[in-house]
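S.K.: structure of the sequence below:
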Amino acid sequence: MPRTAALFIGHGSPMNTLELNGYTGAWRAFGATLPRPWAILAISAHWYFGATAVTAMARPRTIHDFYGFPQELFAFDYPAPGDPDLAGEIVETIKPEWVGLDQDQWDLDHGTWSVLAHLYPAANIPVVQLSLNATRAFDYHIDLGRRLASLRDKGIMILASGNIVHNLRSLRWNEPDLGFDWARRFDDAVSEQLVREPADILRLTAHPDFAAAVPTPDHFLPILYLAGLASEQKSALEPVVRGHSMGSISMACYGLDAKIELRKDPTCAARLPAGVSPEQSNM
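M.R.: As a prediction, the model looks like this:
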């Protein structure tokens, strides 16, 4: 069986779920181009809490974990099946690190379903989600990425969803295609590192723009899993989308064994609705 592709998607605003724009059009093209996986392991910035856990329910709910958005978004449903057996396999794969089996608490959040709505809109591929352990250092997450690498030889797509640059305090919501200079500098440095030597991505914590680009770890952590995958399998990550939104959000996407042509500076990433405070949106 050929090795299944892995992806990191810069997901941006939850409104991307409902819009067809330069970014969501690219995500749709990925789903149409890549061989269909038999299951998906999603790693979302929005399941960030004090433990490592994996969803283990047969029918995960669609969680609407945000505030102030239109009713149409709260009504959106992504009814993909879960896979309790795969959840158990992930627990075994990550040992001796402890991983909890979540059978009734979290389900699928918008970091996962806002992307899958375009990648696989039929929602007929089993999806399990792995949490980001907020108590652990950056290198722990890279190591988990390495441990998960063998799943790709079994038809499982690893889908990480976050934003390499994610600063809601600096966001300029009415400029969907803007990238501040500091955001572009850090994004460029990350891209160079991921293409050249992903195992050393943590050297960028010393970058002069790191504090502005990554004021909180949650949206940065998912890319560390792809860096771990790439370093374990001695591969380089491929940039497949480069672009920015609202000044302080990177919409960059990366693939591993994806063989997708780069799309640079797509336009019109979804914004926040008027009157929604970025810091209260859980974007």
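S.K.: rest of the way, CA atoms for contacts and neighbours
M.R.: Fine.
S.K.: pull the number of nearby residues for residue 1.
M.R.: By the criterion of other CA atoms under 10 Å, residue 1 has 7 neighbours.
S.K.: right, I mislabeled it, should have said residue 164
M.R.: Per other CA under 10 Å, the neighbour tally for residue 164 reads 30.
S.K.: now for the strand of greatest length in the chain, which elements pack on it?
M.R.: Longest strand in the chain by number of residues (criterion: DSSP state E): strand 39-49. Applying 3 or more CA pairs under 8 Å, 6 or more residues apart in numbering; DSSP states H and E, one finds that strand 39-49 contacts helix 110-119, strand 127-133, strand 156-162, helix 221-232.
S.K.: so what's residue 46 up against?
M.R.: Neighbour list for residue 46: 109-111, 218-219 [criterion: CA atoms under 8 Å, 6 or more residues apart in numbering].
S.K.: format the helices and strands packed on strand 39-49 as CSV; extra columns: mean neighbour count and distance to residue 18.
M.R.: What follows is these, written out as CSV (neighbours: other CA atoms under 10 Å; distance: least, CA to CA, whole Å):
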stretch, mean neighbour count, distance to residue 18
helix 110-119, 25, 8
strand 127-133, 26, 20
strand 156-162, 27, 17
helix 221-232, 27, 23
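S.K.: tabulate these (CSV), appending distance to residue 2.
M.R.: Below are these laid out as CSV (distance: least, CA to CA, whole Å):
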stretch, distance to residue 2
helix 110-119, 20
strand 127-133, 20
strand 156-162, 11
helix 221-232, 16
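S.K.: which strands or helices does the longest helix seen in the chain pack on?
M.R.: Assignment by DSSP state H gives helix 181-196 as the longest helix of the chain. On a contact count with 3+ CA pairs under 8 Å, 6+ apart, helix 181-196 meets helix 210-213, strand 238-242, strand 249-250.
S.K.: select, out of those, the one closest to residue 33.
M.R.: Of all those, strand 238-242 sits nearest to residue 33, with 12.6 Å by CA to CA.
S.K.: residues in contact with the residue sitting nearest the centre point of the chain?
M.R.: Central residue of the chain (CA atoms, centre = their mean): residue 161, 0.6 Å from the mean position. The contact partners of residue 161, by CA under 8 Å, 6+ apart, come to 8-11, 42-45, 111-112, 115, 219, 222-223.
S.K.: export those residues to a markdown table and tack on distance to residue 61?
M.R.: Below are these laid out as a markdown table (distance: CA to CA, whole Å):
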| residue | distance to residue 61 |
| --- | --- |
| 8 | 23 |
| 9 | 21 |
| 10 | 23 |
| 11 | 20 |
| 42 | 14 |
| 43 | 16 |
| 44 | 15 |
| 45 | 17 |
| 111 | 14 |
| 112 | 12 |
| 115 | 16 |
| 219 | 22 |
| 222 | 22 |
| 223 | 25 |
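S.K.: I have a second one here; can you model it like the first so I can compare?
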Amino acid sequence: MTLKELHKKVMSFDDTPLMPVVFVGHGTPMNAIEDNEFVHEWNRLGSELPKPRAILCISAHWETRGTFVTAMDMPKTIHDFYGFPRELYNQRYAAPGSQDLSAIVKDHVKAVEFDYEWGLDHGSWSVLKHIYPLADIPVVQLSIDHFKGPEYHYELARELFFLRSKGVLVIGSGNMIHNLRMVKVENGDFNTEYGYDWAFELNDIFKNKIQEENHNALIDFSHLHDSARLAIPTPEHYIPLLYILALQQKGEEVRFFNDKVIAGSLSMTSLIIS
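M.R.: As a prediction, this is how the structure comes out:
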């Protein structure tokens, strides 16, 4: 791409008031088709947020070697799960991509390369279909480099801060606490508030550190609690939170929503920074 072409793309994203940033605890893929309290909050979120020009989503479900950004005109809907009802596999989220946004991200963050194969996995579309059901806002996904640690991801995310003043909504989709091997359903309802003591304790610790803007403690999460490794046995669902925290300006307000521990070892706790 020539400098003239890049300049034209950047100008298509003129300066705007600073956009909020959002971390969503996405939970089970069934949230895509269920009518529950978490979905209701996602619906409400869509009516509260300023309408963005485009969305950049960091999903726990796209891990790669290196960092990639989707660069196709029409990203496919990926059904990256098994054993669920047919209705879930019939879901489509037909939002367009944005090659302009992809090019701007790649230019500003030298570690990023284009991807033309992925699309939108359920970490993105199962949430976005409730926030923006018309699928009329371009969506681009950024992958998580599986081979890099939390501090690397936090620092990479800081390079994306300029997007907030370009009308781009950045969403991280994962779960602060995510241990599927220890999931335990209470009373037959996956979404009932129920958790191990350590899950509730860690959920509160995470929220307190976020309110204190103590990002260093959250980057080095393994030292926050004796059971941190139970809460985060693998980091891919936690890392999207770090991307969102890295985009926070000092003193910005944090508002939590869907603040529940469910199924023993899963936190739906989500937040908006604005």
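S.K.: circling back: need the winner for burial among the helices and strands packed on helix 181-196 of the first structure.
M.R.: Highest mean neighbour count of these: strand 249-250, a mean of 30 (counted as mean count of other CA atoms under 10 Å).
S.K.: check which helices and strands that strand sits against.
M.R.: helix 181-196.
S.K.: and residue 198 of the second structure, how many neighbours?
M.R.: Residue 198 of the second structure: 17 surrounding residues under other CA under 10 Å.
S.K.: tell me which residue of the first structure lines up with it.
M.R.: Under the alignment (TM-score structural alignment), residue 198 of the second structure pairs with residue 182 of the first structure.
S.K.: ditto for residue 120 of the second structure
M.R.: Per TM-score structural alignment, residue 120 of the second structure is aligned with residue 108.
S.K.: related to what we said a few turns ago, is it true that the match of residue 198 of the second structure touches residue 209?
M.R.: Yes - using CA atoms under 8 Å, residue 182 of the first structure is in contact with residue 209, at 6.1 Å.
S.K.: for the counterpart of residue 212 of the second structure in the first structure, give me its contacts.
M.R.: Residue correspondence to the first structure (TM-score structural alignment): residue 212 of the second structure is matched to residue 196. Residues in contact with residue 196 of the first structure (CA under 8 Å, 6+ apart) are residue 236.
S.K.: could you measure from residue 196 of the first structure over to residue 256 of the first structure?
M.R.: Relative to residue 256 of the first structure, residue 196 of the first structure is positioned 13 Å away (CA to CA, to the nearest Å).
S.K.: follow-up on the earlier one: where does the longest strand of the first structure end up in the second structure?
M.R.: By TM-score structural alignment, strand 39-49 of the first structure lines up with residues 54-64 in the second structure.
S.K.: run the chain-centre distance for the matching stretch.
M.R.: Relative to its parent chain, stretch 54-64 of the second structure has a centroid offset of 6 Å by CA atoms, centre = their mean, to the nearest Å.
S.K.: what residues sit buried inside it?
M.R.: 54-63 (16 or more other CA atoms under 10 Å).
S.K.: residue 107 of the first structure and residue 55 touch, don't they?
M.R.: Yes - contact criterion CA under 8 Å: residue 107 of the first structure and residue 55 qualify, at 6.2 Å.
S.K.: now for those two: what residues contact both?
M.R.: Both residue 107 of the first structure and residue 55 are contacted by residue 129, under the criterion CA under 8 Å, 6+ apart.
S.K.: okay, the two: which has more neighbours?
M.R.: Higher neighbour count among residue 107 of the first structure and residue 55: residue 55, with 29 against 22, using other CA under 10 Å.
S.K.: residues contacting the more buried one?
M.R.: 82, 84, 87, 101-103, 106-107, 128-130.
S.K.: can you check residue 253 of the first structure too?
M.R.: Residues in contact with residue 253 of the first structure (CA under 8 Å, 6+ apart) are 7-10, 239-242.
S.K.: which position in the second structure aligns with it?
M.R.: In the second structure, the residue matched to residue 253 of the first structure (TM-score structural alignment) is residue 270.
S.K.: gap between the next helix-or-strand element following the longest strand of the first structure and the chain center?
M.R.: As assigned by DSSP states H and E, the chain's next helix or strand after strand 39-49 of the first structure is strand 53-55. Distance, stretch centre to chain centre, for strand 53-55 of the first structure: 16 Å (CA atoms, centre = their mean).
S.K.: average distance between strand 53-55 of the first structure and the second structure?
M.R.: Aligned to the second structure and superposed, strand 53-55 of the first structure gives a mean residue distance of 0.2 Å (mean CA distance after the TM-score superposition for the first structure).
S.K.: next one: the residue nearest to the match of residue 120 of the second structure when sequence neighbours are not counted from residue 212 of the first structure, what distance?
M.R.: Closest residue to residue 108 of the first structure apart from its sequence neighbours, by CA to CA, 6 or more residues apart in numbering: residue 62 at 5.3 Å. Distance, residue 62 of the first structure to residue 212 of the first structure, by CA to CA: 31 Å.
S.K.: please apply the same query to residue 138 of the first structure.
M.R.: Separation of residue 138 of the first structure from residue 212 of the first structure (CA to CA): 17 Å.
S.K.: circling back: so the residue nearest to residue 108 of the first structure sits right up against residue 105, yeah?
M.R.: No - with contacts counted by CA under 8 Å, residue 62 of the first structure stays clear of residue 105, the gap being 11.7 Å.
S.K.: so which of these two has more stuff around it?
M.R.: A count of neighbours by other CA under 10 Å puts residue 62 above the other of residue 62 of the first structure and residue 105, at 20 against 11.
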